[in-house]
Structure formats: structure tokens, C-alpha cells
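**Student:** with the sequence up front, the predicted model follows.
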Amino acid sequence: MRNRPIPGSSGLVRAMSLLGDPVLHAPCETVTDFGPSLKRLVEDMFATMYAANGVGLAANQVGVGLRVFVFDCPDDEDVRHLGHVVNPRLVETDDVVVRGPEGCLSLPGIEAGTPRFDRAVVEGVTTDGAPVRIEGTGFFARCLQHECDHLEGTVYVDHLTGWRHAKAMRAARKAPWARGREAVGGV
């Protein structure tokens, strides 16, 4: 059996897009070029996600408006899920909605109880164009929904209402990374 390199081991850490950056708030484009630049993007996304201690990362979080995300995320039974999806579609959820803590690498240091389905199924393809279907429950289902949302131009705080939304946005405006970023106040 051939040893495979660890995802991200040859990647470059890219700058993170932060709340208020226009690329985070616009739907991403469908990937049509499955050449070396897509593989490089995925490799860089893994490197960036690991450098930021994340469990998932969408391409627009590194400033690229393409429908791609990577993940290295446990489920509620501590089973590790590692991979990437190109042109993902959330195709199935259950009726059980759970409010749980959620954060985002594009809103560092901010977390809020966010409602998500407890089961999610995503379909798409790999960087080679091979079909992929990923099913997740619990925390991993939350991750899949979170990353699919990013590709639609939605951040998790958009799912918050009332005092939870107000508290998260107040924290975002006061965060050290928000200084000089007028767009954060208006999001």
C-alpha cells in the first residue's frame, strides 16, 4: 500500500477572508477547470485550515469565489472525516434541528449557539471529477452545512436571530481583527 502525503503538507497558508469581505457574502461560481490550479487550491486550503486550527474551510474564506471546501472534522462519536468536495450540493437533511456552539475561521474568537440539522448529506465531485457523497451526523453534519452555506455567500451569524445575532455582531465589531473594517458593522 502506497503512503499518501498528508493533505496540506505541500500547501501554502493563504490569508483568511474575514467577516465583511465581499467574497464571503456572494455565491461562489461552479468549478469548471479541474486542472492543476484546483489541486493547488485544495492543498493550500488544507494548509490554511490546519494553520488556523479549523475543521473546515471554504474557498471563499481564502478569497477564491469557487465552489470548493475541505474538511478534517470529527463527528459526535469522534470518528474523523477527512476530505474535500468540489461543486457540493446539500441534498438531504433530517427533521431534527439542534442548536449548538458554532464558530468560524472568518470570525475568529466568536462563537454562538446556531441551529443546524443533525444529519446532512452532501454530493459533489473530487478534484479529479469523481463523484462523491458524504453523510454526516452531529458535529460533522454541522460542519458540512456550515461550509455549504459559505459557498452560497452565507456566514453562520446569518442564521442567528434576536439577542444571539446582536451579541455576535457586537463581538465582531469589537474584535481585534475588525479594527478599520467598516463593513463588519453593516453585516
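**Tutor:** Perfect, I can see it now.
**Student:** please make it C-alpha for all contacts and neighbour counts, starting now.
**Tutor:** Will do.
**Student:** the residue lying closest to His146 once chain neighbours are set aside: how many residues sit nearby?
**Tutor:** Closest residue to His146 apart from its sequence neighbours, by CA to CA, 6 or more residues apart in numbering: Tyr156 at 6.7 Å. Neighbours of Tyr156 under the rule other CA atoms under 10 Å: 22.
**Student:** OK, contacts around Tyr156?
**Tutor:** 102-104, 114, 146, 149 (CA atoms under 8 Å, 6 or more residues apart in numbering).
**Student:** how about these in CSV, adding neighbour count and distance to Val86?
**Tutor:** Shown next, in CSV, are those (neighbours: other CA atoms under 10 Å; distance: CA to CA, whole Å):
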residue, neighbour count, distance to Val86
Glu102, 18, 23
Gly103, 19, 23
Cys104, 23, 20
Thr114, 21, 25
His146, 21, 15
Asp149, 19, 14
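**Student:** nearest to Arg181, of those residues?
**Tutor:** Nearest to Arg181 among these: Cys104, at 17.5 Å, using CA to CA.
**Student:** who's in contact with that closest one?
**Tutor:** Counting by CA under 8 Å, 6+ apart, Cys104 makes contact with 110-111, 156.
**Student:** thinking again about what came up before, so which of the contacts of Tyr156 are in strands?
**Tutor:** Members of the contacts of Tyr156 lying in strands (criterion: DSSP state E): 102-103, 114.
**Student:** from those residues, which is closest to Thr32?
**Tutor:** Gly103 (30.3 Å).
**Student:** out of the ones in strands among the contacts of Tyr156, the closest to Arg164 would be?
**Tutor:** For the ones in strands among the contacts of Tyr156, the nearest to Arg164 is Thr114 (8.7 Å; CA to CA).
**Student:** for that closest one, which non-adjacent residue is closest in space?
**Tutor:** Nearest non-adjacent residue to Thr114 (CA to CA, 6+ apart): Arg99, at 5.0 Å.
**Student:** try this one side by side with the last:
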Amino acid sequence: MILPIVAYGHPVLRKMCEDITPEYPKLQELLANMWETMYASSGVGLAAPQINRPIRLFVVDSEQIINSLDEEERAEYPGDNGVKQVFINAHIVETAGDEWAYNEGCLSIPKVREDVYRPESLRLRYVDENFQPREQTFTGITARVIFHEYDHIDGKLFIDHLKPLKRRMIKGKLEDIVKGKVSVDYKMVFHK
């Protein structure tokens, strides 16, 4: 089932999310719905707060991006073949490398894209959809997508990484989103 995406301005997007247990109600159904929602919205990642659930859960399919690159572009991200994964109860162990810019957008903040600086890699501790513990290092675009989704479960948004001048420049667009004055080809929920 395709779920509505929570729009910028909704308080759930600013909550520090809670870890869950294997007994979380209808988890497998929720995961299936998150994948379906992400693809229907043309996303490459989706965090639970974006579907109005304040839990530490997100899905990522960075293979879409990597597979869309030509050979020369792909060479810019050595060792990054992309992932299609579920991340539950994720916690960053460490980050490494120089910060680099990449133009990010967000399903909860439609029609806004800006360059965001993030480290080259991160080491993440999490459990998969079967609650098997994992610890893995991610680099390149995959790390970028994971950083973005991870921010969501910590109550942060990509616009929080922008300089004050950039934030002022997009203020009108953000206010329009809060008011529901945005047109997208997926269902959204606006905070009243």
C-alpha cells in the first residue's frame, strides 16, 4: 500500500526516533509499504518519520543512482556499487573523510534541492529486517543517502545543513510547503 508522505512543518519530522523490537506490530507489512511508497514517489530512500512513524527505521536503494551513472561518473565513487537495504535501530559508529557537496532533495520537502556537505563515509551499526545485527562502512553516494535518511530518524532535515543565507533564500518555498501550496505527483500529509 502506498502511504502518504509527511510534509515539511509536521512535528514528527523533528522527533528523535525510538528503537524498535522484533515484536513491532506488522513490521514486514510496514517495510513492504515503505518500499512501495518510496518507489511510487521516485525516491531513493525513505525514513519512518516521513510516513508519520517516529521509529528508527529507514530503507535505501542507492543502486538506482549508481546504475544510472555512466562509466566516467561511476569512477568518481570507487567501491560504491549501491545498496538496497533495510536499516533498523541504526546508530552511526564513526564518520570519515573530507566533506563534499552533493545536490540533495527530500520527498518531505518537494521542489527544494540544495548542495549539502557531508563526510565521504560512515560506519553504521544497525539490525536488518530479520533483526540480525550488522556493522558496515558505506562510502560515496550510498553514504550520502544513508546520512540523509539517518538525519530523519534523529529529527533533522537536509536544510538544517545549509548556511543561513541559503535558508533565507528558500524560506518562501518552505512556507508554501507548510501551507500545502505545493504540487507533487504523490500523496502528502500536511500539518494543520
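**Tutor:** Looks like it arrived, so ask away. Please read all numbers here as calculations on a predicted model, not as lab measurements.
**Student:** TM-score for this pair?
**Tutor:** In this superposition the chains share a TM-score of 0.83, using TM-score structural alignment, normalised by the length of structure 1; 173 aligned residues with a CA RMSD of 2.5 Å.
**Student:** ok so, going back, show me what the residue nearest to His146 of structure 1 lines up with in structure 2.
**Tutor:** Matched to structure 2 by TM-score structural alignment, Tyr156 of structure 1 sits across from Phe158.
**Student:** equivalent analysis for Gly83 of structure 1, please.
**Tutor:** Correspondence of Gly83 of structure 1 to structure 2, assessed by TM-score structural alignment: Gln85.
**Student:** what sits against the equivalent of Lys181 of structure 2 over in structure 1?
**Tutor:** Residue pairing (TM-score structural alignment): Lys181 of structure 2 is matched to Arg179 of structure 1. Residues near Arg179 of structure 1 by CA under 8 Å, 6+ apart: Arg173.
**Student:** again with Thr114 of structure 1
**Tutor:** The contact partners of Thr114 of structure 1, by CA under 8 Å, 6+ apart, come to 98-102, 156-157, 159-160.
**Student:** tell me which residues of the longest strand along structure 1 come out buried.
**Tutor:** If you go by DSSP E, structure 1 has its longest strand at strand 80-93. For strand 80-93 of structure 1, burial by neighbour count (16 or more other CA atoms under 10 Å) applies to 81, 84-90, 93.
**Student:** what about the strands in structure 2?
**Tutor:** Ranges of strands within structure 2 are 5-6, 45-47, 57-61, 84-96, 100-106, 109-118, 121-127, 133-139, 188-189, based on DSSP E.
**Student:** deepest in the core, which of those strands is it.
**Tutor:** Using mean count of other CA atoms under 10 Å, the stretch among these with the largest mean neighbour count is strand 45-47, at a mean of 27.
**Student:** so what does it touch, helix or strand wise?
**Tutor:** Judged by 3 or more CA pairs under 8 Å, 6 or more residues apart in numbering; DSSP states H and E, strand 45-47 of structure 2 is in contact with helix 27-40, strand 57-61, helix 140-153.
**Student:** rerun at 10 Å
**Tutor:** Counting contacts by 3 or more CA pairs under 10 Å, 6 or more residues apart in numbering; DSSP states H and E, strand 45-47 of structure 2 packs against helix 27-40, strand 57-61, strand 84-96, helix 140-153.
**Student:** what residue is smack in the middle of structure 1?
**Tutor:** Glu147 (3.2 Å; CA atoms, centre = their mean).
**Student:** how about that one, what's its match in structure 2?
**Tutor:** With TM-score structural alignment as the criterion, Glu147 of structure 1 matches Glu149.
**Student:** likewise Phe69 of structure 1?
**Tutor:** Using TM-score structural alignment to pair residues, one finds that Phe69 of structure 1 aligns to Phe58 in structure 2.
**Student:** with Glu102 of structure 1 instead?
**Tutor:** Counting by TM-score structural alignment, the partner of Glu102 of structure 1 is Glu104.
**Student:** next, count neighbours for Ala15 of structure 1.
**Tutor:** Neighbours of Ala15 of structure 1 using other CA under 10 Å come to 10.
**Student:** for the closest residue to Glu114 of structure 2 other than its chain neighbours, what are its contacts?
**Tutor:** Nearest non-adjacent residue to Glu114 of structure 2, counting by CA to CA, 6+ apart: Asn103, 5.1 Å away. Asn103 of structure 2 is in contact with 112-117, counting by CA atoms under 10 Å, 6 or more residues apart in numbering.
**Student:** related to what we said a few turns ago, with distance to Asn33 of structure 2 added, can I get the strands of structure 2 in TSV?
**Tutor:** Output for the strands of structure 2, formatted as TSV (distance: least, CA to CA, whole Å):
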stretch	distance to Asn33 of structure 2
strand 5-6	12
strand 45-47	11
strand 57-61	11
strand 84-96	12
strand 100-106	18
strand 109-118	20
strand 121-127	19
strand 133-139	23
strand 188-189	15
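**Student:** relative to Glu23 of structure 2, which of these is closest?
**Tutor:** That would be strand 84-96 among these, by CA to CA, at 12.9 Å.
**Student:** which other helices and strands contact the closest one?
**Tutor:** Right, strand 84-96 of structure 2 is packed against helix 27-40, strand 45-47, strand 57-61, strand 121-127, strand 133-139, helix 140-153 by 3+ CA pairs under 10 Å, 6+ apart.
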